[in-house]
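Q: okay, here's the prediction I keep looking at, along with the sequence it came from:
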Amino acid sequence: MKIIKINILKSTYPIFIGTGLLKKGVYTPYIFGKQIMIVTNKILSSLYLNCLKKTLHLYNVKVMILPDGEKYKNITSVNNIWDLLIKYGFNRKSTVISLGGGVIGDISGFTASCYQRGISIIHIPTTLLSQVDSSIGGKTGVNHEQVKNMIGSFFQPKAVIIDADLINTLNNREISAGVAEIIKYSLICDYKFFKKLEKNITKLLNLNKQFLLFSILKSCLIKSKFVIKDEKENNIRALLNLGHTFGHSIEQYKGYGNWLHGEAISVGIMIATKLSIYLGKLKEKNLYRISNLLSNSNLPVYIPLDMKSKNFIKLIKLDKKNLYEKIRLILLNNIGNAHIKNNINENLLCNLIDFLPKKNKVILNR
């Protein structure tokens, strides 16, 4: 087991990375109070809920089971959890445990951040994507019908438990979605990691335990460094959003849940890569390597056929990362070196998007 310590101004917490951690109950020292609300979904409750509850027999445990899917990441789901917390008289000395992927983690975190102005939360992420990305750093929130992740807060957990055994039940599509975020980390700041991924991508997709744990640890270390330096994304933490401005637009336009987050981010990374080349920041020879690694990870690399530049621009203008109403993007100088580009020319961006090749849709049934 590996432990990463997050030390920021008002919060210090561990990230545990290993196997068998759910059964070992390594999270119990970080539970605050005697009341626990477990938030999970129907699928995960049948797989892991009993195992979790066995380690919590000394506590007063209640469970909220939400429907599965990005389309349920909304204020209605949050309100349903608040209703249950109030019904059972949960007070400030209570703990929420999120048992699920990014949707469950984001909903649970936002719920905990607001209930009685903040109660403790522990994240137990169950997807590869949530283990390497969304469970770390304190971003919480829900989608608005007009834009993704517009309603939320920064709220750090008491602990994050990354049990690699929990992703053994994922399908290939979900694994690839998580790999997209891992590739992103290598692109923004670690060329050696990118080369390792090129060489070992089949091992990662097959969940080879040694390379899987290495990739999770590496990704968490990279994200932790950015979070520690810039908790609330005022500056360099924005680099972690490579591909996300375009990716969120795809998710929103195609309807929440029709594209997995990692699938949309993969296409977003390709758009950012091509824009970086067009602006003379990235050498064209890198395009093939990036595209090849994403494709070999069974990820899409083409813009959806029915999305035009006007569809992107409408949604991009609502993006939280924009500054003074100017489009702000994360672009590449090289593989392993990213930068923040402010005030992107809208006409230039439209011309590039309309010029790029498009395909009908991502294959959804792998």
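A: Looks like it arrived, so ask away.

Q: from now on I want contacts and neighbour counts done on CA atoms only, so please keep to that.
A: OK.

Q: T76: neighbour count?
A: 11 (other Cα atoms under 10 Å).

Q: and it, how far from L84?
A: Note on T76: its distance to L84, by Cα to Cα, to the nearest Å, is 13 Å.

Q: swap in S45?
A: 17 Å.

Q: and those two? Which one has more around it.
A: Neighbour count, other Cα under 10 Å: between S45 and L84, S45 has more, with 20 against 15.

Q: who touches that one in this structure?
A: Counting by Cα atoms under 8 Å, 6 or more residues apart in numbering, S45 makes contact with I65.

Q: helix/strand/coil for it?
A: helix (DSSP: H, G, I helix; E, B strand; the rest coil).

Q: quick one: it and P67, what's the gap?
A: From S45 to P67 the distance is 11 Å (Cα to Cα).

Q: cool, and I136?
A: 23 Å.

Q: neighbour count winner among the two?
A: Ranked by neighbour count (other Cα under 10 Å), I136 and P67 place I136 first, with 22 against 15.

Q: is it true that the more buried one touches S224?
A: Yes: taking contacts as Cα atoms under 8 Å, I136 lies within contact range of S224: 7.4 Å.

Q: now do the SS call for I151.
A: I151 ends up strand, using three-state DSSP.

Q: closest to the centroid, which residue in the chain?
A: S134 (3.5 Å; Cα atoms, centre = their mean).

Q: give the contact list for I31.
A: S94, T95, S120, I122, K158.

Q: structure two is appended below for comparative analysis:
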Amino acid sequence: MNRVINVDLGEQSYNIHIGKECLPSLAGLLAGVPRGSRSILVSDDIVFRLYGEQFYEILQSAGLKIEVAVLAGGESCKNLETLGWLYEQMISKGLDRQSTVFALGGGVVGDIAGFAAASFMRGIGYIQLPTSLLAQVDSSVGGKTGVNLSLGKNLVGAFYQPSLVFADVNLLNTLAEKEYQTGLAEVIKYGVIWDSKLFDYLETNIESIKARDMDCLIHIISRCCEIKAEIVAQDEKEKGLRALLNLGHTFGHAFEALTEYKKFTHGQAVAIGMVYATRLAAATDMINEQDAKRVTDLIKNYGLPLHYGDIRPSEIVARMHLDKKNTGGKITLVLPAAIGRSEIVGEIDPAQIEAILI
């Protein structure tokens, strides 16, 4: 049941390979990686302990000269200091303009390694090897790379496409439950913004998906990647349509920053953000109450949180003003209009946002 999805970006097009127990096929997909230059496998300490040696051997078997850089991992290391350390590793290990960066891990590793590849010697190749559900359904696809600053998430980065994304769903068996739920939030997002049939599937297959049924996972991961590939092909640099992928994120990024990235995973924060985006849409009559309830119920039924805690609403709105998706100092949000359809709404009155933050 292995799937191949193409991201159509002209000369920057690439394939996403999704399957189960498909690691042996990876070496055969690396024909385009230069053999004369050194490449680097970037991972975090947890993922590298689990899978680092296995991937290292696969890359070596493909005839590549592989170096290794292992990050501490976690959102707290997604910063300029870690990026600087990674540059130093790349230089000291002899990487050059023909080198390739292999990003083995979740969204944090993919974002940092991808940004390093985008900016090292003004751009070298990179390949995404996502090991978390969030990375397999979302962050490994589309070329968004970057790091966080103290004032907000992903404020420094680049659009830089990988040459390949390779996802083996069996790697999700070792994912902590909290991290698995994080990915499910992004899956729900795709159903809300784009595909009512996917949303229906998530409603009717809750227990199988929570139990990590491999066939269910291949289905939902493939569908999310198909949606993102379609959106990115039309709007690579997020000038319009691609912004729909930010449903729940402006709220979520504020919740993460105001709790110093310690209380919520990214997906948990996005899930809560979707709850409040839906609440705002309902308060402004964009979405009917029945669909709004379905969104909140699905988030709840997958074990994701529904409330941000004891943060003051005024602080949340102030932090939302710093979001990079805003224009002219006015808050812009993605709001659901129905199951499977969302809209980008600009110049939202901060008082409206405070009113639903209860």
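A: Great, that's in hand. A quick note: this is a predicted structure, and the numbers were derived from the prediction, not measured.

Q: quick check: TM-score for this pair?
A: The TM-score (TM-score structural alignment, normalised by the length of structure 2) is 0.96; 353 aligned residues with a Cα RMSD of 1.2 Å.

Q: ok, now how distant is the residue in structure 1 sticking out farthest from the centre from G33 of structure 1?
A: When each C-alpha in structure 1 is compared with the mean C-alpha position (Cα atoms, centre = their mean), L58 comes out farthest, at 32.2 Å. In this view, L58 of structure 1 and G33 of structure 1 are 11 Å apart by Cα to Cα.

Q: residues near L260 of structure 1, how many?
A: 21.

Q: surely T273 of structure 1 is in a helix?
A: Yes: judged by three-state DSSP, T273 of structure 1 forms part of a helix.

Q: could you find the counterpart of it in structure 2?
A: Under the alignment (TM-score structural alignment), T273 of structure 1 maps onto T278 of structure 2.

Q: and the strands in structure 1, which stretches?
A: Applying DSSP state E to structure 1 gives strands spanning 2-8, 11-18, 35-41, 60-66, 94-100, 120-125, 139-144, 147-154, 159-163, 303-304, 329-334, 337-341, 358-359.

Q: so can I have TSV of the ones you listed showing mean neighbour count and distance to I216 of structure 1?
A: Compiled in TSV, those are given as follows (neighbours: other Cα atoms under 10 Å; distance: least, Cα to Cα, whole Å):
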stretch	mean neighbour count	distance to I216 of structure 1
strand 2-8	15	11
strand 11-18	18	8
strand 35-41	23	22
strand 60-66	16	27
strand 94-100	25	17
strand 120-125	28	12
strand 139-144	23	19
strand 147-154	18	23
strand 159-163	27	9
strand 303-304	22	28
strand 329-334	23	23
strand 337-341	17	20
strand 358-359	14	31
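
Q: any chance of these in a markdown table, with distance to L213 of structure 1 too?
A: Output for the strands of structure 1, formatted as a markdown table (distance: least, Cα to Cα, whole Å):
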| stretch | distance to L213 of structure 1 |
| --- | --- |
| strand 2-8 | 9 |
| strand 11-18 | 7 |
| strand 35-41 | 24 |
| strand 60-66 | 29 |
| strand 94-100 | 19 |
| strand 120-125 | 14 |
| strand 139-144 | 23 |
| strand 147-154 | 27 |
| strand 159-163 | 10 |
| strand 303-304 | 32 |
| strand 329-334 | 26 |
| strand 337-341 | 24 |
| strand 358-359 | 34 |
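
Q: between those strands, which gets nearest to D319 of structure 1?
A: Nearest to D319 of structure 1 among the strands of structure 1 is strand 147-154 (8.0 Å), distances taken as Cα to Cα.

Q: average distance between that closest one and structure 2?
A: Compared with structure 2 after fitting, strand 147-154 of structure 1 has a mean deviation of 0.5 Å; criterion: mean Cα distance after the TM-score superposition for structure 1.

Q: what angle do strand 139-144 and that strand make with each other?
A: Between strand 147-154 of structure 1 and strand 139-144, the angle comes out at 150 degrees (axes from the mean of the first three to the mean of the last three Cα atoms, to 10 degrees).

Q: state the span of structure 2 onto which strand 147-154 of structure 1 is aligned.
A: So strand 147-154 of structure 1 sits over residues 152-159 in structure 2, by TM-score structural alignment.

Q: which outside residues touch the matching stretch?
A: 115, 118, 143-149, 236-237, 253-254, 257, 322-324.

Q: same check on stretch 128-141 of structure 1?
A: 101-102, 105-110, 123-125, 149-157, 160, 162, 167, 174-175, 177-179, 181-182, 216, 219-220, 223-224, 227, 231, 262.

Q: and the aligned partner of W82 of structure 1 in structure 2, how many neighbours?
A: In structure 2, the residue paired with W82 of structure 1 according to TM-score structural alignment is Y87. Other residues within reach of Y87 of structure 2, judged by other Cα under 10 Å, total 19.

Q: now K184 of structure 1
A: 26.

Q: find the residue closest to D68 of structure 1 in space, skipping its chain neighbours.
A: Nearest residue to D68 of structure 1, sequence neighbours excluded (Cα to Cα, 6 or more residues apart in numbering): N41, at 5.7 Å.
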